[in-house]
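Enquirer: with the sequence up front, the predicted model follows.
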Amino acid sequence: MAPTPLASSLSTPLLTAFAGAQAHHWPCASNSAPKVFLLFIPGNPGLSSYYVPYLSAVYQNPSLKGRIEILAVSHKGHAPLPPGVSEVFGSNRNLANRTSRGKEVSLRDQIRHKIEAVDAIRKAYPSKRQGATSSDHGLTPTDEEEVKLVLGSHSVGSYMATEVLKARPDSIDGIHCLFPTIAWIARSPNGRKLQLLFQPLAYTLLLSIPLLILSLVPVTLLLPVVSFLTRQSENSARTTIDLLVTKGAVRNALTMASEEMKQILSMREDTREAIERFTRNEEDKGRGKPFRAYFSNGDEDGWVPSWIRSQVEADLDLKKVKLPPGLERRLGKLPRRPSIAQDSPAPSSINGRRTRSYSLSEYRAGHARSIPGLRNAKATRKATGEIVIETTVDDNYETQDEDRPQRVSSPDHLDSSDTRHTATSSVSTIGLPHSFCLDHGEEMAIITSYWLAKDHLGH
């Protein structure tokens, strides 16, 4: 009788740490090395706990179960560390003290931290491309045994993933970006709306004292209040409390957000080149490696509206791909509950048309295309005196911005079974929010698992 894998008897995920940051680990539930190792990079505020239901569903997916190992690494200084020192992932106490004081937690620091995670994984599971002949597990990599290291990412974690790719191109076998904010963050609706919150004085003047008071309140009393105010599940509400009461965590998250606004602008040329090399189908190397991006439909996502999505698709030459109809039907049958954590409400859509709102000043400044159907448009005046116009447009209507390059990607959609292209973009047809991890992890897990199995297990 084959021995029972140790991981199958453990309660997963394992709460651990990596180089001074909270982490969650799902060991491979088999006696052999995994076929796929998924390193997940969160968005901001960057707590891996938010993604536990989603990643647990990926781990348990029938197409991946027993073949996958997962490590989700929080951003340094954004989450509490588990007690004690993990010998597997290194000492953390001194690093935790520094991060609580706002040291080594910049956006660039967080990227270096994720590069260290890639190096640690490849030390355990070497790649043939790195010239390794053995690993800490006593395995000799072959075409069948080599572990595929895939970067999963969400929001600004996708920007970090592209930076990791530039630093370690030979270590990565695939990248899966969920609602990626990799261009023009400051000019998104949410970026414009929240820019004052990301100023250094916001934490000092508005948040420091309330957060100090919250840190003194027992979690048992905070939990029902946070759950009620945010309508989050118990797991998400506990994670939100961890963020609020961890010394320096909110300040570090806001500081990193401020850096994102300033640094993540137009698509960088070295990013385009890195992804082109990564996904190129060269005759001497065979099929290119996959870069998959998943977006919200239209302007549902306040961080990645349609014009930013179109720009990213054009800049990275992403081919639009529809998920299989059977997968879409399966997703549509899952029970879903509304959440106020969504970045913006989904626009109504009837017979392929939806409501589009824009300010009169925006229209006059040339930030919108000519709007069809002005005969039925409605104009209202806000309390600020600004005039807002509402009209109906086609679902595929996209706003444009006057000072960005007007590059438009092909409108054609490919079938997901088309293997000629490994750089693809898929758009949500069931209204998943940018903050999917709070309420809709199971749906996203089905989508992620589909691509992981298709790209790396040949399913």
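Expert: Sure thing, it's come through. Numbers count the residues shown, from 1 in each chain.

Enquirer: alpha carbons only for contacts and neighbour counts from here, please
Expert: Will do.

Enquirer: any idea where the helices of the stretch 201-350 of the chain begin and end?
Expert: Per DSSP state H, counting those that start in this stretch, the stretch 201-350 of the chain carries helices over the ranges 208-215, 219-230, 234-245, 249-263, 269-279, 306-315, 325-332.

Enquirer: also compute the angle for the first one relative to helix 219-230, please.
Expert: What it means is helix 208-215. Regarding helix 208-215 and helix 219-230, their directions subtend 120 degrees when assessed with axes from the mean of the first three to the mean of the last three CA atoms, to 10 degrees.

Enquirer: present the helices of the stretch 201-350 of the chain as JSON lines; the columns should include mean neighbour count and distance to S91.
Expert: Compiled in JSON lines, those are given as follows (neighbours: other CA atoms under 10 Å; distance: least, CA to CA, whole Å):
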{"stretch": "helix 208-215", "mean neighbour count": "14", "distance to S91": "25"}
{"stretch": "helix 219-230", "mean neighbour count": "14", "distance to S91": "27"}
{"stretch": "helix 234-245", "mean neighbour count": "20", "distance to S91": "21"}
{"stretch": "helix 249-263", "mean neighbour count": "21", "distance to S91": "20"}
{"stretch": "helix 269-279", "mean neighbour count": "16", "distance to S91": "33"}
{"stretch": "helix 306-315", "mean neighbour count": "22", "distance to S91": "39"}
{"stretch": "helix 325-332", "mean neighbour count": "13", "distance to S91": "42"}
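
Enquirer: tabulate those (a markdown table), appending distance to R354.
Expert: Converted to a markdown table, the helices of the stretch 201-350 of the chain look like this (distance: least, CA to CA, whole Å):
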| stretch | distance to R354 |
| --- | --- |
| helix 208-215 | 41 |
| helix 219-230 | 28 |
| helix 234-245 | 32 |
| helix 249-263 | 30 |
| helix 269-279 | 33 |
| helix 306-315 | 14 |
| helix 325-332 | 20 |
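
Enquirer: included below, for side-by-side comparison, is a second structure:
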Amino acid sequence: MNSEIKEEIPVHEEFTLCCGVETQVLKCGPWTNLFNDQSANRPKLLIFIIPGNPGFSAFYVPFAKALYSAVNRRFPVWIISHAGHVLAPKDKKILAASDDPNAQEIKDIYGLRGQVEHKVAFLRTHVPKETKLVVIGHSIGSYFALQILKHAPELPIIRSFLLFPTIERMSESPNGRIATPFLCWLRYALYVSSYLLLKPCPETIKSWLMRMALQRMNVQSEFSVLSVLEPFCLDISFTVVLETLNSAGFQECC
């Protein structure tokens, strides 16, 4: 798609409380609360993108813009961050939300199962029942999409697309046998180095490091990216990776 067209599509960043955790949502299309929009023009379908790990939502903005343009801007495209993976800037307003009562029972929201329940709770509380859903999962987000289908069959999901899915017996694969023990030990070295080296760094240094990393990935973002360098977010990312590697595999989630 023409890059000039993509630049014309505005993307709105919101932070909302979901299950008591601040959650970043990037929106192409209607920015208002869909429940409050009672007009005849309220969209009848929502395209919902679930990122891979580490849940860097802004990485998917060009993809979301292309989708929004491809559907002639008829249907909104939303990208949700994983719980705890994106921290709101100090000057950013966090919108309060009336969470699903059962969502407060999530004991380990930062774990693999908790992340699934986090997405279910968001969809239940932010998307009207009459709004159809197209769920797109990338990598570990594909596993989340399958779990949503399993644990929330009442959600009006009419299509689910799995992009480069991480869903089947990762720990039993040749790379998984090497990666699983390696990551178990690497996480402690990462925690120590991130707390000692990144935590004391000024925001300008963190911003520069992130810009360099994004430039190497050919990604440009105007949204909150510094949180990717926070030790807390790194901890959660590794937790999800390890739980995925140790999960029972495809048979369990289907």
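Expert: Great, that's in hand. Keep in mind it's a predicted model, so treat the numbers as computed, not measured.

Enquirer: where does the TM-score land?
Expert: The TM-score (TM-score structural alignment, normalised by the length of structure 2) is 0.75; 227 aligned residues with a CA RMSD of 3.2 Å.

Enquirer: before we move on, back to that, D455 of structure 1: which of the helices of the stretch 201-350 of structure 1 is closest?
Expert: Proximity to D455 of structure 1 (CA to CA) singles out helix 269-279 among the helices of the stretch 201-350 of structure 1, at 12.3 Å.

Enquirer: give me the distance from the closest one to the chain's centre.
Expert: Here the centre of mass of C-alpha atoms in helix 269-279 of structure 1, compared against the chain's by CA atoms, centre = their mean, to the nearest Å, lies 19 Å away.

Enquirer: cool, and stretch 242-253 of structure 2?
Expert: Between the centre of stretch 242-253 of structure 2 and the centre of its chain there are 19 Å (CA atoms, centre = their mean).

Enquirer: residues in contact with it?
Expert: 111-112, 140, 143, 146-147, 150, 167-171, 176, 180, 183-184 (CA atoms under 8 Å, 6 or more residues apart in numbering).

Enquirer: can I take it that E14 of structure 2 is in a strand?
Expert: Yes - applying DSSP: H, G, I helix; E, B strand; the rest coil, one finds E14 of structure 2 inside a strand.

Enquirer: quick one: contacts for the spatially closest residue to it that is not a sequence neighbour?
Expert: Of all residues beyond its chain neighbours, the one nearest E14 of structure 2 is V25 (5.2 Å), with distances taken as CA to CA, 6 or more residues apart in numbering. Applying CA under 8 Å, 6+ apart, we find V25 of structure 2 in contact with 13-16, 57, 78-81.

Enquirer: of these, which are reproduced in structure 1?
Expert: Compared against structure 1 with both residues aligned by TM-score structural alignment, their matches' CA atoms under 8 Å, these retain 14-16, 57, 78-81.

Enquirer: with neighbour count added, can I get the residues you listed in a markdown table?
Expert: Formatted as a markdown table, the entries for the kept ones among the contacts of V25 of structure 2 read as follows, by neighbours: other CA atoms under 10 Å:
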| residue | neighbour count |
| --- | --- |
| E14 | 19 |
| F15 | 22 |
| T16 | 18 |
| S57 | 26 |
| W78 | 26 |
| I79 | 25 |
| I80 | 23 |
| S81 | 26 |
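
Enquirer: what's G46 of structure 1 aligned with over in structure 2?
Expert: By TM-score structural alignment, G46 of structure 1 lines up with G55 in structure 2.

Enquirer: so where does that match fall, helix or strand?
Expert: Secondary-structure element containing G55 of structure 2, defined by DSSP states H and E: none, the residue being outside all helices and strands.

Enquirer: picking that back up, out of the contacts of stretch 242-253 of structure 2, which one sits closest to L46 of structure 2?
Expert: Nearest to L46 of structure 2, judged by CA to CA, of the contacts of stretch 242-253 of structure 2 is L146 at 17.6 Å.

Enquirer: picking that back up, out of the kept ones among the contacts of V25 of structure 2, flag the one nearest to N41 of structure 2.
Expert: Closest approach to N41 of structure 2 among these (CA to CA): W78, at 17.7 Å.

Enquirer: what's the single longest helix in structure 1?
Expert: In structure 1, with assignment by DSSP state H, the single longest helix is helix 107-124.

Enquirer: which helices and strands does that helix pack with?
Expert: Packed against helix 107-124 of structure 1 by the contact rule (3 or more CA pairs under 8 Å, 6 or more residues apart in numbering; DSSP states H and E) you find helix 156-167, helix 249-263.

Enquirer: TSV for these, including distance to W307 of structure 1?
Expert: Rendered in TSV, the data for those read as follows (distance: least, CA to CA, whole Å):
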stretch	distance to W307 of structure 1
helix 156-167	17
helix 249-263	17
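
Enquirer: for those helices, which one sits closest to K454 of structure 1?
Expert: Sorting these by CA to CA, the top spot, which is the nearest, belongs to helix 156-167 at 20.5 Å.

Enquirer: so which bits of the very next helix or strand once past that closest one are buried?
Expert: Counting by DSSP H and E, the next helix or strand C-terminal to helix 156-167 of structure 1 is strand 174-178. Across strand 174-178 of structure 1, burial judged by 16 or more other CA atoms under 10 Å covers 174-178.
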